[in-house]
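Novice: dropping the sequence and predicted coords here.
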Amino acid sequence: MTDCLRSMTGFGSGSCEAGNVRVKVELRSVNHRYLKVACHLPDSFSSLQGQIDSYLKEKIERGSLSVSIQLQETDEGADNCGFEQIKRNYDRLCALRDEMAPGQEVKISDAILLQGQNGLGYKVDEESDGLLMNALEDAVAEMRQMQQNEGERLLEEFNRILDCIDKGIGQLEEALPGAMKWLGERFQERIRQWVEPTGVDLVSQDLAREIGILAERSDITEELTRLRGHLIEYRKVILDGGRVGRRLDFLTQEMFREANTMASKLPRHDLAH
């Protein structure tokens, strides 16, 4: 599989036909932690269940897949084929009636019902198996293309958001020296307000030490560095593609943690938001 960012939501269909028979396959995929396949196929194709599952596991890594497989008659020869098959079904039912319940009525509706249960009365062989797998291959290709298209749109949106965050980091870095100076002056004034009523004489050295401690607690340089590192890793992950969900979830949580820490450290509304 080509490594790229893909959505897990997608739809694809494919059909193949030979003679008067058409096999149609539809795939629907939604988000799921693992690969989960629910396959709905005619009884005549039940022997291919394992082959279908193996093919899907080879082509698709994650998602909840719903697989619908239909066996249909084409317009060409459909009427004759269906009519002749119903007649054969009726004859078989009559023979079974004569052997097991002589005198009991056999209805045309019973022959028609048997027709539907037999999957159009079409005998499944290697050719029809090939039709099914070809249709499945087309459906998977169409669904994967849809997922890739959605992934490309997600990539654009991710990059737009990351650019906004990157811009915000730059603005914070630019404003940080002025903010730290403002904090120092604010801390100095607060300390004087606390000390003056007590009559305690605070020398400049002690005052500078206390201001330094308070300013260090409000410094967000380390958080900004880590946040920028998370942005770089985020871009790398979405560019590499593949199975990115858990890694992006972890990075997003870490970015929120750094942002919350910075907001709590900076007592300035304009910078915290």
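Specialist: Everything's here; your move.
Novice: CA atoms for contacts and neighbours, from now on please.
Specialist: Fine.
Novice: pull out the buried residues from stretch 67-81.
Specialist: Across stretch 67-81, burial judged by 16 or more other Cα atoms under 10 Å covers 67-73, 78, 81.
Novice: this is the comparison structure:
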Amino acid sequence: MTSSAIASMTGFARQQGESDHFSWVWEVKSVNGRGLELRHRLPQGFEGLEPELRRRVKEQLHRGNVNVSLTLRRLAPQSSVTVDEALLQRLAGLCDRLCQDYDVAPPRADGLLGLRGVLEIQEEAEDEEFRQEIEGLLLKDFEFALSALEQSRQDEGRRMGELLHTHLERISQGIEKAESLEAVRPEAMRERLSRLVQELLNASAGQLPEDRLAQEAALLVSKADVREELDRMKAHLSSAQDLLAEGGPVGRRLDFLCQEFNREANTLCSKSPDADLTAIGLDLKTAIDQLRELVQNME
């Protein structure tokens, strides 16, 4: 995988092959997962391929639940046929007596050979050299299937990348709209602070010192100041764009940034002193949720 490629964790590949004695089909499928996990279904007698399959998957993929299936069919059985001559002679003699005693037609040769125990088909043992040859061919085609799976994940990743940029742009526009609102500007906050202090003075009627009232009013206004949240969201936005430019397996780090985005958006909504700012905060949360849904399927 190239360092600039964004990859999905979802993909599928199929690879067929055959030799003089076998035909086979590899199917490799992956879906999203927290880490990298391999599940396999191999024919009886080929379980020894599993460690090599696992090693090759780990070399090429970083995250995802990967399911590997091998279907194997023998084309030219390695077998030999033997005839139990003694049993065949006894059966032939018995048939002769039956034909004489009961005046019935003599049996055909294929009928005698079809009786249980007359013919024995024995599978020839496969030597180590033959086994290694077959396993080598199987692993070669598995490598093709794994590369096709990786390409499938990268193709899906490119489509995801376009959507990711769209959602990040929506977040960027939301931040710009929030910063442009009158309610978040310093002069508007100073005006709000002055008005709040005056209201507190009028309400307290001299019961509390003016400096204490001013401190309490300033605290209330600072709690409604969302500029810090907007600044942090801009920093997260820049980090997300850098990660997308970096490429490779950045899904975990982007998922963490989505959590941080969501935390700031929640705080912005809870602190918002303005209905328009609250509406922008809710739109940001929607864009962040859509972003995270994509990110959770990235490698």
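Specialist: Structure received. What you see is a predicted model, and the numbers here were worked out from it, not measured in a lab.
Novice: re the thing from before, need the buried residues of stretch 67-81 of structure 1 in JSON lines (columns: distance to Ser204 of structure 1 and secondary structure).
Specialist: As requested, those are arranged in JSON lines below (distance: Cα to Cα, whole Å; DSSP: H, G, I helix; E, B strand; the rest coil):
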{"residue": "Val67", "distance to Ser204 of structure 1": "77", "secondary structure": "strand"}
{"residue": "Ser68", "distance to Ser204 of structure 1": "80", "secondary structure": "strand"}
{"residue": "Ile69", "distance to Ser204 of structure 1": "84", "secondary structure": "strand"}
{"residue": "Gln70", "distance to Ser204 of structure 1": "87", "secondary structure": "strand"}
{"residue": "Leu71", "distance to Ser204 of structure 1": "90", "secondary structure": "strand"}
{"residue": "Gln72", "distance to Ser204 of structure 1": "92", "secondary structure": "strand"}
{"residue": "Glu73", "distance to Ser204 of structure 1": "96", "secondary structure": "strand"}
{"residue": "Ala78", "distance to Ser204 of structure 1": "101", "secondary structure": "helix"}
{"residue": "Cys81", "distance to Ser204 of structure 1": "104", "secondary structure": "helix"}
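Novice: report the distance from the helix or strand harbouring Gln115 of structure 1 to the chain centre.
Specialist: For Gln115 of structure 1, the host element (DSSP states H and E) is helix 108-117. Relative to its chain's centre, helix 108-117 of structure 1 lies at 42 Å (Cα atoms, centre = their mean, to the nearest Å).
Novice: part of a strand, is Val25 of structure 2?
Specialist: Yes: counting by DSSP: H, G, I helix; E, B strand; the rest coil, Val25 of structure 2 falls inside a strand.
Novice: return the residue spatially closest to it, with its sequence-adjacent residues excluded.
Specialist: Nearest residue to Val25 of structure 2 in three dimensions, chain neighbours excluded: Gln16, at 4.4 Å (Cα to Cα, 6 or more residues apart in numbering).
Novice: number of residues surrounding the nearest residue to Met180 of structure 1 once chain neighbours are set aside?
Specialist: Leaving aside its sequence neighbours, Met180 of structure 1 sits nearest to Ala215 (Cα to Cα, 6+ apart; 6.9 Å). Using other Cα atoms under 10 Å, Ala215 of structure 1 has 18 other residues around it.
Novice: mind checking what Ala215 of structure 1 lines up with in structure 2?
Specialist: Residue pairing (TM-score structural alignment): Ala215 of structure 1 is matched to Val221 of structure 2.
Novice: tell me the contacts of that match?
Specialist: 189, 192-193 (Cα atoms under 8 Å, 6 or more residues apart in numbering).
Novice: assign a three-state SS to it, would you?
Specialist: Three-state call for Val221 of structure 2 (three-state DSSP): helix.
Novice: can you give me the strands in structure 1?
Specialist: Along structure 1, counting by DSSP state E, strands occupy 10-18, 21-30, 35-40, 63-73.
Novice: can you lay out those as TSV showing distance to Glu99 of structure 1?
Specialist: Output for these, formatted as TSV (distance: least, Cα to Cα, whole Å):
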stretch	distance to Glu99 of structure 1
strand 10-18	37
strand 21-30	33
strand 35-40	36
strand 63-73	32
